[in-house]
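Visitor: fold the following for me, if possible:
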Amino acid sequence: MSIDVKGHRQIVLDTETTGLDPASGHKIIEIGCVEVINRKLTGNHYHQYINPQREVDAGAIEVHGITNEMLADKPVFSQIRDEFLAFIEGGELVIHNAPFDVGFIDHELRQLNPAHQTIALSNSIVDSLVLARGKHPGQKNNLDALCKRYGVDNSQRDLHGALLDAEILADVYLLMTGGQTALSLGSSGNSGDEGSDGAGEIRRLSPERAPLPVLRATDHELECHQKKLADIDKASGGNCLWR
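Guide: Prediction:
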């Protein structure tokens, strides 16, 4: 899939797996990606459940609730590889605890092609967990803790889910790095929705909603604003940037 969109493109990504270690034969069973362009959610996303062709560990099922029965009729990774790689192509990946997800993705790709290089060579990667630890040292920095810290609604997150977690992480990341999350560039459609069963669908604002009112500053407010700028300019020795 080729996406011709100008601007800084980021893909917030999350996976769910059969267990903790790909070296022990564990596999990816769900991938969720949310697109962000120029720090705005576009509504475009990729979501896919995957048949791992092995049993899901009981401990993993307790975390994400994805059972072996749910995955029995889903495609295997080789069937979704090209579509997934096309979606993330050229994007900067934002992942919470990136070594975990990247390790699983690289393992899956190398099983299909032993010469395949790590996705870190084709996509730059931002580890939001490392970023959070730098901003909040000594505090809990898992996704639930960050949601509470930044006021992000995670009430639907009774269990982990790749698309829902990617959507939540996108909100957290933009707030954590000083951006807004509410406005959208609009959607260019969904990809990889076979097998998604509507889980964790992105909630869009209704096109029927009333337009937001525009409140213009009064003459008095403009006068006070200019006076404040003059005070700042004087105090900074003529270096007020807003004049």
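Visitor: CA atoms for contacts and neighbours, from now on please.
Guide: Fine.
Visitor: for the residue nearest to Arg9 when sequence neighbours are not counted, which residues are in contact?
Guide: The shortest distance from Arg9 to any non-neighbouring residue, by Cα to Cα, 6 or more residues apart in numbering, is to Ile37 (4.5 Å). Contacts here follow Cα atoms under 8 Å, 6 or more residues apart in numbering; on that basis Ile37 touches 7-10, 185.
Visitor: leaving out sequence neighbours, find the closest residue to Ala132.
Guide: Of all residues not flanking Ala132 in the chain, Asn141 sits nearest, at 6.1 Å (Cα to Cα, 6+ apart).
Visitor: ok, longest helix in the protein?
Guide: Determined from DSSP state H, the single longest helix within the chain is helix 219-235.
Visitor: may I see the buried residues of that helix?
Guide: Buried positions in helix 219-235, judged by neighbour count with 16 or more other Cα atoms under 10 Å: 229-230, 232-233.
Visitor: counting neighbours, what do you get for the residue nearest to Ala132?
Guide: By other Cα atoms under 10 Å, the residues close to Asn141 number 21.
Visitor: can you pull out the strands in the protein?
Guide: For the chain, the strands defined by DSSP state E cover 9-17, 28-37, 40-49, 92-95, 125-127, 190-191.
Visitor: next, the second sequence, to be compared with the first:
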Amino acid sequence: MPRALILDTETTGLDPATGDRVLEVAAIEVVNLMPTGRHFHRLINPQRDVPPEATKVHGFTAEMLADKPLFAAILPELLDFLGDDPVIAHNAPFDFNFLDHEFDRCGAPRIPRSRMVDTLEMAKKRFPGLPNSLDALCRRFAIDLSARTTHNALLDVQLLGQVYLELMGGKQPGLELATVLGGSRSSLASVEGPVQRTPRPIVPTPEELERHAAFVAKLKEPVWATLEGA
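Guide: Next up is the predicted model:
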């Protein structure tokens, strides 16, 4: 999976079939499991009220979103960022279901389910019977949660990027490590060809050779004798 997008949405509720809408979309780009620094993040006017119980989760109110663009306005840029690559999300069917309804309103083709990667399902297979929320996984993998006071989509995809890396086997030092410095991607390690090492031969002393010869002489048909002169 050379390139993939880690995505999260925040919504006005739990069911788009009853009129709930997307009010925030965030995605980050990863290449070979590592974030590149490219990201997409938009707040959206959901064109409806935001119930208090939803505001408690993500912190947004209808008043805060009244001057934000409609989903149709951000869709072209979102589609361009997602491209044709896999889309990774935690409890991905939830996000895909909301995006399906938003895409339908805009007359745009839905993202194929074949592109969906669900980290919740991955976690359930790895940790059956254990809590596998994003918070629980961050604690399990010792990922810093101190900034997560509400369910902010951009922060959540950044945390999920770290969780996804751990679910895929964890950090592998020396294999295309990358860091984000001021929004740019720079290589930390790039090795071409075999690693060059300085030979450090071990040369026995005359005394060690003498003791070894005495030891071998005590053995019956020692295999070392067949290697002399080889």
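Visitor: just give the TM-score of the two.
Guide: Taking TM-score structural alignment, normalised by the length of structure 2 as the basis, the two superposed chains have a TM-score of 0.75; 192 aligned residues with a Cα RMSD of 2.8 Å.
Visitor: who are the contact partners of the residue nearest to Ala132 of structure 1?
Guide: For Asn141 of structure 1, counting by Cα under 8 Å, 6+ apart, the contacting residues are 129, 132-133.
Visitor: drop anything exposed from these.
Guide: 129, 132.
Visitor: let me have the contacts of Asn141 of structure 1 in TSV, extended by distance to Asn44 of structure 1.
Guide: Shown next, in TSV, are the contacts of Asn141 of structure 1 (distance: Cα to Cα, whole Å):
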residue	distance to Asn44 of structure 1
Leu129	24
Ala132	25
Arg133	29
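Visitor: now the end-to-end length of stretch 86-100 of structure 2.
Guide: Across stretch 86-100 of structure 2, the terminal residues are separated by 16 Å (Cα to Cα, to the nearest Å).
Visitor: return the residues in contact with Met1 of structure 2.
Guide: Met1 of structure 2 neighbours (Cα under 8 Å, 6+ apart): 31-33, 86.
Visitor: counterpart of Gly65 of structure 1 over in structure 2?
Guide: Counting by TM-score structural alignment, Gly65 of structure 1 corresponds to Gly59 in structure 2.
Visitor: ok, the nearest residue to its match once chain neighbours are set aside to Asp156 of structure 2 distance?
Guide: Nearest residue to Gly59 of structure 2, sequence neighbours excluded (Cα to Cα, 6+ apart): Thr150, at 6.5 Å. Here the criterion is Cα to Cα. By it, Thr150 of structure 2 lies 9 Å from Asp156 of structure 2.
Visitor: please say which of the two ends up with more neighbours.
Guide: Each of Thr150 of structure 2 and Asp156 has its neighbours counted (other Cα under 10 Å); Asp156 has more, 23 against 14.
Visitor: just checking, the more buried one touches Asp8?
Guide: Yes - in terms of Cα atoms under 8 Å, Asp156 of structure 2 counts as a neighbour of Asp8; the distance is 6.9 Å.
Visitor: okay, which residue is most central for structure 2?
Guide: Closest residue to the average C-alpha location of structure 2: Gly161 at 2.8 Å, with Cα atoms, centre = their mean.
Visitor: filter the contacts of Met1 of structure 2 to the buried ones?
Guide: Among the contacts of Met1 of structure 2, the ones that count as buried by 16+ other Cα under 10 Å are 33, 86.
Visitor: how long is stretch 76-94 of structure 2 end to end?
Guide: Per Cα to Cα, stretch 76-94 of structure 2 runs 21 Å from first to last residue.
Visitor: next: stretch 121-135 of structure 1.
Guide: First residue to last in stretch 121-135 of structure 1 (Cα to Cα) measures 27 Å.
Visitor: got a list of contacts for it?
Guide: Here stretch 121-135 of structure 1 makes contact (Cα under 8 Å, 6+ apart) with 88-98, 139, 141-142, 173, 176.
Visitor: stretch 160-179 of structure 2 now?
Guide: Contact with stretch 160-179 of structure 2 is made by 6, 30, 32-36, 89-90, 119, 122-123, 134, 137-138, 141, 143, 185-190, as judged by Cα under 8 Å, 6+ apart.
Visitor: fine by me, thanks again.
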